[in-house]
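1. Sequence first, then the predicted structure, then my questions.
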Amino acid sequence: MEPVTVTRGSGPLVLAVPHAGIWVPKPLHARLNPCAESLSDTDWHVDRLYSRLVPDATMVRANFHRYLIDANRDPEGHSLYPGQNTTGLCPVTDFDGNRLYREGEEPDEAEQAERRERYHSAYHGALQSEIERVRAEHGIALVYDCHSIRSEIPYLFEGRLPDFNIGTNEGRTCARELQAAMEEVCRSARGYSTVVNGRFKGGWTTRHYGRPDEGVHAVQMELTQSAYLQSEAPPFAYDEAKAERLRPVLKSVLDTLLAHLRGLQPG
């Protein structure tokens, strides 16, 4: 299994998909607790949800599961949300705080370093390459980090998440007009709720690549899975009717971001 799949487009949009992969090496699978075998913390079908919304977009997709290594975490292991419950680079608990590994089977430092080199570096090497390519071609790049999560996870946050969770690290990772335009589209979508820089402010991808002064703008969209899945429980089936209602909103978000991006291009 190749760690990363790149679908290359000709436009300035790069869709980053770090958590839709479900591949786990067989030796690792044997070390996981039974409760981890459902891979419940996957961003289920997110790549399908965004597929072909923008014909000339590039998509960089991690094929490995986040239980192997989380492609949206700081490779040095620093927490993105100090003081709050979260999961690490090579997670040992799931989103509910349950341990992932059987007794004595957690990865040691050497194994974590090997995973970081083989998988995390492969994903970000591919992503960095595509960002540099589109910026060279267009003078500017938009990194849109695609995510989804169960709408209620008490271990990570109180209550129920809004449907659209926009993250820009408090406005640092993109131009202000991009954040405002994205928020406007989401808030005008009937039947959905929106928050900006709430519980999710943008992960390592958004924070690492978002350099507006260098022509790279980055945003994260964390969707609630109730907006497009039949159920937020196994088998996490894709709901065609829900998705067909949601996809036009996501297309409008992307089209609006790209329209505003053109106004930010140099020269």
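-> Yes, it's here. Quantities reported herein were computed from a predicted structural model and do not represent experimental measurements. Numbering: from 1, shown residues only.
2. contacts and neighbour counts: CA atoms only from here.
-> OK.
3. At which residues are the helices of the stretch 101-250 of the chain located?
-> In the stretch 101-250 of the chain, the segments counted as helices under DSSP state H, counting those that start in this stretch are 109-115, 121-138, 176-188, 204-209, 240-262.
4. so how far is the second one from its chain's centroid?
-> Okay, so that is helix 121-138. Its chain's average C-alpha position is 16 Å from that of helix 121-138, according to Cα atoms, centre = their mean, to the nearest Å.
5. orientation of it relative to helix 240-262 in degrees?
-> Counting by axes from the mean of the first three to the mean of the last three Cα atoms, to 10 degrees, helix 121-138 lies at 50 degrees to helix 240-262.
6. on contacts alone, who are the packing partners of helix 121-138?
-> Applying 3 or more Cα pairs under 8 Å, 6 or more residues apart in numbering; DSSP states H and E, one finds that helix 121-138 contacts strand 4-7, strand 13-17, strand 58-62, strand 141-149.
7. quick one on the thing from earlier: return the most buried member of the helices of the stretch 101-250 of the chain.
-> Per-stretch averages of neighbours, counted by mean count of other Cα atoms under 10 Å, single out helix 204-209 among those, with a mean of 20.
8. which helices and strands does that helix pack with?
-> The contact analysis (3+ Cα pairs under 8 Å, 6+ apart) places helix 204-209 against strand 141-149, strand 216-224.
9. Export these as TSV, with columns for distance to Lys26 and mean neighbour count.
-> Shown next, in TSV, are these (distance: least, Cα to Cα, whole Å; neighbours: other Cα atoms under 10 Å):
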stretch	distance to Lys26	mean neighbour count
strand 141-149	25	24
strand 216-224	29	25
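10. and Leu261, which of these is closest to it?
-> Ranking those by their distance to Leu261 (criterion: Cα to Cα) puts strand 141-149 first, at 7.7 Å.
11. Put this next to the previous one:
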Amino acid sequence: LGLATVDTPVGIALKVDERREKYFVPYHAALQAEIDRLRALHQKIVVYDCHSIRSVLPRLFEGTLPVFNLGTNDGKSADPALQAMVDEILAGTGETYVVNGRFKGGWITRNFGRPQNNVHALQMELSNRGYMREPEGKGTPDNWPVPYDPAFA
């Protein structure tokens, strides 16, 4: 039905309200305070929200994700000139990338990016294979997390 579950796979309640108040609210309040602090010091600031994700997640999407997945909420969370600069940098890496593809920007990008107020927010979903030797197939305790590999560091 498209609804989020409120239980774990073993039937334990997620305690959504408790977790929201304990983690989500204070984290985002601290982020807003830091944005306000930096904005008082600088004419423009950039919030860079970066996540790591498995390169292949069949339950979420078909195929393999590009290495770099940049989101600006379809240009609403960052100045188009900033998006173009990052696009140019990504193009120069030689790695696969997409802008505003599957990941257009999550809660932080959509709620903190205010280019009209000189607060620009970018989200980057970085596929694991861009910086580590990613195990094939499903992650299990036997193959995840992978050992440190200096060739990928």
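-> All right, it came through fine. As the structure is a prediction and not an experimental result, all values here were calculated from the model.
12. between the helices and strands packed on helix 204-209 of the first structure, which gets nearest to Gln112 of the first structure?
-> Minimum separation from Gln112 of the first structure across these (Cα to Cα) falls at strand 141-149, 23.6 Å.
13. in the second structure, what residues pair with the closest one?
-> Per TM-score structural alignment, the counterpart of strand 141-149 of the first structure in the second structure is residues 45-53.
14. rewinding a little: put together TSV for the helices and strands packed on helix 121-138 of the first structure, with distance to Asp47 of the first structure on each row.
-> Formatted as TSV, these follow (distance: least, Cα to Cα, whole Å):
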stretch	distance to Asp47 of the first structure
strand 4-7	11
strand 13-17	7
strand 58-62	8
strand 141-149	8
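15. Leaving out chain neighbours, which residue sits closest to the residue nearest in space to the middle of the second structure?
-> The centroid of the second structure falls nearest to His51 when counting by Cα atoms, centre = their mean (3.7 Å). The shortest distance from His51 of the second structure to any non-neighbouring residue, by Cα to Cα, 6 or more residues apart in numbering, is to Glu125 (4.9 Å).
16. Contact partners for the counterpart of that neighbour in the first structure?
-> For Glu125 of the second structure, the aligned residue in the first structure is Glu222 (criterion: TM-score structural alignment). Residues in contact with Glu222 of the first structure (Cα atoms under 8 Å, 6 or more residues apart in numbering) are Cys146, His147, Ser148, Ile149, Asp163, Phe164, Asn165, Ile166, Gly167, Phe200.
17. Asn85 of the first structure: which of those residues is nearest?
-> For the contacts of Glu222 of the first structure, the closest approach to Asn85 of the first structure (Cα to Cα) belongs to Phe200, at 12.2 Å.
18. on that earlier part again, of the helices and strands packed on helix 204-209 of the first structure, give the one that comes closest to Leu257 of the first structure.
-> Set against Leu257 of the first structure and scored by Cα to Cα, those come closest in strand 141-149, at 8.4 Å.
19. quick one, that closest one and strand 216-224 angle?
-> Interaxial angle, strand 141-149 of the first structure versus strand 216-224 (the same axes, to 10 degrees): 20 degrees.
20. that older thread, any chance of the helices and strands packed on helix 204-209 of the first structure in a markdown table, with distance to Tyr50 of the first structure too?
-> Below are those laid out as a markdown table (distance: least, Cα to Cα, whole Å):
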| stretch | distance to Tyr50 of the first structure |
| --- | --- |
| strand 141-149 | 8 |
| strand 216-224 | 12 |
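21. so which of those comes closest to Glu130 of the first structure?
-> Shortest separation from Glu130 of the first structure across those is recorded for strand 141-149, at 9.5 Å, computed as Cα to Cα.
22. still on that earlier bit, tell me which of the helices of the stretch 101-250 of the first structure lies nearest to Leu28 of the first structure.
-> Shortest distance between Leu28 of the first structure and the helices of the stretch 101-250 of the first structure, using Cα to Cα, is found for helix 109-115: 11.2 Å.
23. Need the counterpart of Glu34 of the second structure in the first structure.
-> Using TM-score structural alignment as the criterion, the counterpart of Glu34 of the second structure in the first structure is Glu130.
24. mind listing what its match touches?
-> Counting by Cα under 8 Å, 6+ apart, Glu130 of the first structure makes contact with Val14, Thr58.
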